[in-house]
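> below: sequence and its predicted model.
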Amino acid sequence: MQDHLNLHGILIPDDSQIITDRVRRSISAGRYERDEMTGLPKFIDPADRVVELGAGIGFISSFLTKRLGVRQALCIEANPTLCDFIGRVHAANGIQDVDVVNAVAVSEAQSGETSSFYVREPFWSSSMDSKPEYERVVDVPQVSLPDVLRDMDANTLIVDIEGGEKGLFEGMDLVNVTKVYLEVHTRKIGLRGIKNCFDSLSALGFVYDQRVSCGGSVLFRRMRGR
């Protein structure tokens, strides 16, 4: 039987192809997704319908469903190898009803269109950016984020896409989403990129929630009755 790591009650297969020494140290020390573990319980409701962009190894989706009681969640991950691993993490935790889609979310997806995704180690360094050096590049299908949100009637969007957030929200139709939980990557997008995220979400009617935001993980709530 394969060994598993345990992080906040979530079992993670200890596969050295994915869980490299650096990743293992982060998990063992409790640093992995620490800000998210602080923030998520403060605003997630079991009735939330969650779409996660940049699902990584499937830890967040597993925590949402196994520990916070979320019953409807969808993972979108660009790295095909991680998509397979997410399925293994879900299986290890008895999670059956969370779909995993290998895709890049965009505002408008054309049939057959793909995006280049640059794979690095550790996995969390992979991104849509060709710099710095990368191990390999894969062509990933595009999917329309508004269509995904509409089909699921999602009210919560979680985003951790290693700098891809910079222009994600410009003119984006977030349909019925009322909560956006965003990890901002300052080293990737700089201060102008952060300003663009805040400005774009503000234009869509979202406001920064100081009570939940922690470190680089920022919660935005949609204002009603403006």
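Perfect, I can see it now.

> from here on, just use CA atoms for contacts and neighbour counts.
OK.

> number of residues surrounding the closest residue to P80 other than its chain neighbours?
Sequence neighbours aside, N102 is the residue nearest to P80 in space, at 6.0 Å (criterion: C-alpha to C-alpha, 6 or more residues apart in numbering). For N102, the neighbour count with other C-alpha atoms under 10 Å is 21.

> which helices and strands sit right next to the biggest helix by length in the chain?
Longest among the helix segments of the chain by residue count, using DSSP state H, is helix 186-203. Using 3 or more C-alpha pairs under 8 Å, 6 or more residues apart in numbering; DSSP states H and E, no helix or strand is in contact with helix 186-203.

> ok, residues contacting it?
Residues from elsewhere that reach helix 186-203, judged by C-alpha atoms under 8 Å, 6 or more residues apart in numbering: E162, G163, E165, K166, G167, L168, F169, E170, G171, V184, V207, F220.

> just the residues you listed: which are in strands?
In strands, defined here by DSSP state E, the members of the contacts of helix 186-203 are V207, F220.

> closest to R71 among the contacts of helix 186-203?
Closest to R71 out of the contacts of helix 186-203 is F220 (21.8 Å), distances taken as C-alpha to C-alpha.

> second one coming, line it up with the first:
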Amino acid sequence: MHEFTLNGISLGLPAGLATPEILGKLADGTYEADEARSAERCVREGMRVLELGAGIGYVTALCARRAGPENVLSVEANPALLPVIEDNLARNGLPGVTLIHGAVTGPVAPDAMADFAVSTGYTGSSLDGKGKAVKVPLVSVHDLIWAHKPHVVLMDVEGAEAEMFNRPWKCPLRFCVMELHPRKYHPRTIKKIVDFMSAMDLTYDPVTSRGKILGFRKVWGAGEDPDALMGDAPAGPEE
């Protein structure tokens, strides 16, 4: 077991999942640095957080530490990472995070399964990637949003984000931060994402954006307290 501490978060990584590149980033503090920076800038106490693509649970733990574990719902497709995430949350005293196994996409049929390609060292694993294929449940982003009603959505799903913006999200969304994967889709898909966020009254957020990490925040006026905008989503199921 390799052990590291990043931003006060204790992390363990089994040797079988480690690659020299991952170990190097964990050692020098650059592992998921942009994602961690974004999470620490938008997650606040009491906010409900939906994390799509939990990895080894580093950003999960940061969100749980700030928002409270009971407010965090995280989804991870790679079954080998689920016990790692649980262990890393436990070693930081953050029980209570809801962890779901599945690959998140757009609308899906009930009990749908798909091949998920697990790459060496786990980073880069995806529904359309290369690597050992394992069967995983498909999870609809719309069902997750309806169930959790997040104020913050964080996603790193290796291109699956292209399928998630085909109908409105009914939730009190205040921030959305995602890693884009422009090699996996046409620039029009990025425009579709930006237009979708704009239609939800969210705008580009330079504070949480960096490189391929694209952040959006709710549009609030000068002098408005964003905490006062934290309300519940409208009642009733999505259409």
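Okay, I see it. Small disclaimer: the values here were computed from a predicted structure and weren't measured.

> can you pull the contacts of the residue nearest to P80 of structure 1?
Contacts of N102 of structure 1 by C-alpha under 8 Å, 6+ apart are I76, E77, A78, N79, P80, C83, V140, P141.

> ok, which stretches of structure 2 are helices?
Taking DSSP H as the criterion, structure 2 contains helices spanning 20-28, 33-42, 58-67, 82-91, 141-148, 187-199.

> of those helices, flag the one that's most buried.
helix 58-67 (a mean of 25; mean count of other C-alpha atoms under 10 Å).

> next, the angle helix 33-42 makes with it.
Orientation of helix 58-67 of structure 2 against helix 33-42 (axes from the mean of the first three to the mean of the last three C-alpha atoms, to 10 degrees) gives an angle of 10 degrees.

> hmm, who's touching helix 58-67 of structure 2?
Residues contacting helix 58-67 of structure 2 (C-alpha under 8 Å, 6+ apart): 9, 11, 32, 35-36, 39-40, 43-49, 51, 54, 69-72, 74, 88-89, 92, 94, 97.

> which of these are buried?
Buried members of these, scored by 16 or more other C-alpha atoms under 10 Å, are 9, 11, 35-36, 39-40, 43-44, 46-49, 51, 54, 69-72, 74, 88-89, 92, 94, 97.

> these in strands, which ones?
I9, L11, V49, E51, V72, S74.

> tell me which strands and helices the lengthiest strand in structure 2 is in contact with?
Using DSSP E to define each element, structure 2 has its longest strand at strand 132-140. Counting contacts by 3+ C-alpha pairs under 8 Å, 6+ apart, strand 132-140 of structure 2 is packed against strand 103-105, strand 113-118.

> mind listing what's buried along that strand?
Applying 16+ other C-alpha under 10 Å to strand 132-140 of structure 2 flags A133, V136, P137, L138, V139, S140 as buried.

> now swap in stretch 100-117 of structure 2 and tell me
Buried residues in stretch 100-117 of structure 2 (16+ other C-alpha under 10 Å): 100-108, 113, 115-117.

> of all these, which two lie farthest apart?
P107 and A117 (20.4 Å).

> now the longest helix of structure 1 on structure 2. Mean distance?
In the superposition against structure 2, helix 186-203 of structure 1 averages 3.0 Å from its aligned positions (mean C-alpha distance after the TM-score superposition for structure 1).

> which ones are touching the counterpart of E170 of structure 1 in structure 2?
Matched by TM-score structural alignment, E170 of structure 1 corresponds to N166 in structure 2. By C-alpha under 8 Å, 6+ apart, N166 of structure 2 lies in contact with G106.

> so how far is N7 of structure 2 from N166 of structure 2?
Applying C-alpha to C-alpha, to the nearest Å, the value for N166 of structure 2 to N7 of structure 2 is 36 Å.

> so what does T208 of structure 2 match up with in structure 1?
In structure 1, T208 of structure 2 lands on V212 (TM-score structural alignment).

> you'd agree its match is up against L219?
Yes. Between V212 of structure 1 and L219 there is a contact at 6.3 Å, judged by C-alpha atoms under 8 Å.

> for L145 of structure 1, which non-adjacent residue is closest in space?
Nearest one to L145 of structure 1, counting by C-alpha to C-alpha, 6+ apart, is A105 at 5.2 Å.

> what do we get in structure 2 for V70 of structure 1?
Checking with TM-score structural alignment, V70 of structure 1 has G68 as its match.

> and I27 of structure 1, by the same measure?
In structure 2, I27 of structure 1 lands on L26 (TM-score structural alignment).

> its match and E3 touch, don't they?
No. Look at L26 of structure 2 against E3 with C-alpha under 8 Å: they stay out of range, at 9.0 Å.

> who's in contact with the residue nearest to L145 of structure 1?
So A105 of structure 1 contacts L53, I76, Q142, V143, S144, L145 (C-alpha under 8 Å, 6+ apart).

> now, among these, which is nearest to I158 of structure 1?
Checking the contacts of A105 of structure 1 against I158 of structure 1 with C-alpha to C-alpha, the nearest one is L53 at 6.1 Å.

> can you tell me how far that closest one is from N6 of structure 1?
23 Å.

> can I get the contacts of N102 of structure 1 in TSV including distance to G190 of structure 1?
Converted to TSV, those look like this (distance: C-alpha to C-alpha, whole Å):
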residue	distance to G190 of structure 1
I76	25
E77	23
A78	23
N79	24
P80	28
C83	29
V140	26
P141	27
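
> which one among those residues gets closest to G225 of structure 1?
The nearest member of the contacts of N102 of structure 1 to G225 of structure 1, counting by C-alpha to C-alpha, is I76 at 31.1 Å.

> contact partners for the closest one?
Counted by C-alpha under 8 Å, 6+ apart, I76 of structure 1 has contacts V51, E52, L53, G54, A55, V100, V101, N102, A103, V104, A105.

> from these, which single one is nearest S126 of structure 1?
Closest approach to S126 of structure 1 among the contacts of I76 of structure 1 (C-alpha to C-alpha): G54, at 10.1 Å.

> if we can go back for a sec, who's in contact with the nearest residue to the match of T208 of structure 2 once chain neighbours are set aside?
Excluding its sequence neighbours, the residue lying closest to V212 of structure 1 (C-alpha to C-alpha, 6+ apart) is G39, at 5.4 Å. Applying C-alpha under 8 Å, 6+ apart to G39 of structure 1 gives the contacts V212, S213, C214, S217.
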